[in-house]
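# Provided below for reference: sequence and predicted model.
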Amino acid sequence: MARERQLELVHLLRAVTVDFDLAAGRFAARNGLHATDLRALIALLDAGRAGVPATPGRLGRELGLRSASTTALLDRLEGLGHIRRERDPGDRRRVLLTVDENAIALGEAFFGSLIDGVIAAAGELDDVGIATVRRFLLSVRDVARDHADGEHPSDPGEIRG
């Protein structure tokens, strides 16, 4: 019985992921962005919130892109006015990436009601519930990252029929 309840969580997470992905796809399509463009903007915003300097190399590693693909991505986002490249004042050899305020406003206009809805849902939880959900989501994120990095026991390519 416990496994059935746990599998239900897996299926609910998958459904949430699909719904978030569909919303992201609509936003990207409306704004002339590729899926990778949107992932890049999210990664840059996350870096800013975490106080981590966003550089082209870091972004490329995070998105799994080679240098030339990262450059093309940044050229595209800069051309659309969504990011700025600026020299690091502490190391003029290094380029820092910043998401433009207009791109942030565009994202807030589209995703604001979604964010508000998630905040309202979280508002129904007490501090212990929030802490439990947070621990669970961080663990799930780590499992997903490990899987994406190839740290999983079986690979569909290895399955023989």
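Received, thanks. Residues are numbered from 1 along each chain as shown.
# going forward, measure contacts between C-alpha atoms and count neighbours the same way
Fine.
# can you give me the strands for the chain?
Counting by DSSP state E, the chain has strands at residues 83-88, 91-99.
# And for Gly129, the neighbour number?
Using other CA atoms under 10 Å, Gly129 has 12 neighbouring residues.
# Check the one 3 residues further on too.
By other CA under 10 Å, 13 other residues sit near Thr132.
# And it, how close does it get to Ala43?
25 Å (CA to CA, to the nearest Å).
# Ok, Ala29 next?
Following CA to CA, the distance that separates Ala29 from Ala43 is 19 Å.
# more neighbours, these two?
A side-by-side neighbour count of Ala29 and Ala43, using other CA under 10 Å, places Ala43 first with 17 against 12.
# Not counting residues beside it along the chain, what's closest to that one?
Leu59 (7.2 Å; CA to CA, 6 or more residues apart in numbering).
# what's the burial count for Leu106?
14.
# Tell me if I'm right that the residue nearest to Ala43 and Leu45 touch.
No: using CA atoms under 8 Å as the test, Leu59 is too far from Leu45 to be in contact (11.2 Å).
# Between the two, point out the one with more neighbours.
Taking other CA under 10 Å, Leu59 and Leu45 do not tie; Leu59 has more neighbours (21 against 18).
# Next one: that one from Asp37, what distance?
11 Å.
# Same question for Phe136.
28 Å.
# Check Gly57 too.
15 Å.
# packing partners for the longest helix along the chain?
The longest helix of the chain (DSSP state H) is helix 2-30. Secondary-structure packing of helix 2-30 (3 or more CA pairs under 8 Å, 6 or more residues apart in numbering; DSSP states H and E): helix 35-50.
# try this one side by side with the last:
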Amino acid sequence: MEIVHLLRAVAVELGLHSARFASLNGMHPTDVRALIALMDASRAGQDMTAGRLGALLGLNSAGTTALVDRLERLAHVRRVRDGRDRRRVLVEVDERAVELGQEFFGPLIGQAVELLKGYDERELAAVRGFLDGVRKAAADQGRPTASG
């Protein structure tokens, strides 16, 4: 249980760090989660529609529209027509938002990377397996069951 409690403490601290970033930049914590989702999709070479973004964040259509509008007003995202299907509108993160995030989160990411350099491949595989397993378990807890 000690490791589970440490993981919970890490999650709380990361949430607080993210909330500080949101507050400093006139955003809601959900805005930060949206930017992370957009950057992750971009890194993976995946398109992101507003509908897909809303589904990832657990937002309804109106909430998603308000979120994208808010981020667009802050110049953190832009809506663009899909080059392959002009009927589809994609949401893309602006490079300035990426730079803003790197400026704030970069030192923490750098410290985490430095910590990981102290682990061998076997240990890294164990850490990776544990974190991915917890992530999947948390995602499964949010999914409706067959009975309801």
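The structure has been received and is ready for your questions. Keep in mind that what you see is a predicted model, and the values were worked out from it rather than measured.
# Please report how far the residue nearest to Ala43 of structure 1 lies from Arg49 of structure 1.
Counting by CA to CA - Leu59 of structure 1 and Arg49 of structure 1 are separated by 15 Å.
# I'd like to know how far the spatially most central residue of structure 2 sits from His76 of structure 2.
Structure 2 has Ile36 as the residue nearest its centroid, 3.1 Å off, counting by CA atoms, centre = their mean. Per CA to CA, Ile36 of structure 2 is found 11 Å from His76 of structure 2.
# Could you do Ala41 of structure 2 as well?
15 Å.
# Compare neighbour counts for the two and give me the winner.
Shown here are Ala41 of structure 2 and His76; by other CA under 10 Å, His76 has more neighbours (19 against 16).
# To which residue of structure 1 is that one aligned?
In structure 1, the residue matched to His76 of structure 2 (TM-score structural alignment) is His82.
# what's near enough to touch that match?
Shown in contact with His82 of structure 1 (CA atoms under 8 Å, 6 or more residues apart in numbering): Val99, Asp100, Asn102, Ala103.
# Tell me the counterpart of the residue nearest to Ala43 of structure 1 in structure 2.
So Leu59 of structure 1 corresponds to Leu53, using TM-score structural alignment.
# OK, contacts around its match?
Ala34, Ala37, Leu38, Thr64.
# If you map those residues onto structure 1, which are still there?
For these, the contacts that persist in structure 1 are Ala34, Ala37, Leu38, Thr64, with contact defined as both residues aligned by TM-score structural alignment, their matches' CA atoms under 8 Å.
# Looking for the alignment partner of the third one in structure 1.
Right, Leu38 of structure 2. Per TM-score structural alignment, Leu38 of structure 2 is aligned with Leu44.
# do Gln102 of structure 2 as well
Checking TM-score structural alignment: Gln102 of structure 2 goes with Glu108.
# burial count for its match?
Quick note: Glu108 of structure 1 (other CA under 10 Å) scores 13 neighbours.
# Distance check, it against Phe20 of structure 1.
Glu108 of structure 1 is 15 Å from Phe20 of structure 1, by CA to CA.
# Compute the number of surrounding residues for Gln141 of structure 2.
10.
# now Leu33 of structure 1
Leu33 of structure 1 has 16 nearby residues by other CA under 10 Å.
# And Thr64 of structure 2, by the same measure?
20.
# count of residues packed around Leu67 of structure 2?
Neighbour tally, Leu67 of structure 2, other CA under 10 Å: 21.
# what separates whatever residue of structure 1 lines up with it from Leu63 of structure 1, distance-wise?
Using TM-score structural alignment, the partner of Leu67 of structure 2 in structure 1 is Leu73. Look at Leu73 of structure 1 and Leu63 of structure 1: by CA to CA, they are 11 Å apart.
# any residues in contact with both of those two?
With CA under 8 Å, 6+ apart, Leu73 of structure 1 and Leu63 have common neighbours Thr36.
# Tell me the counterpart of Asp120 of structure 2 in structure 1.
Looks like Asp120 of structure 2 aligns to Asp126 there (TM-score structural alignment).
# For that match, grab the count of nearby residues.
10.
# Pull the residues that contact stretch 88-99 of structure 1.
41, 44-45, 53-56, 82-87.
# change it to 6 Å
Ala54, Thr55, His82, Ile83, Arg84, Arg85, Glu86, Arg87 (CA atoms under 6 Å, 6 or more residues apart in numbering).
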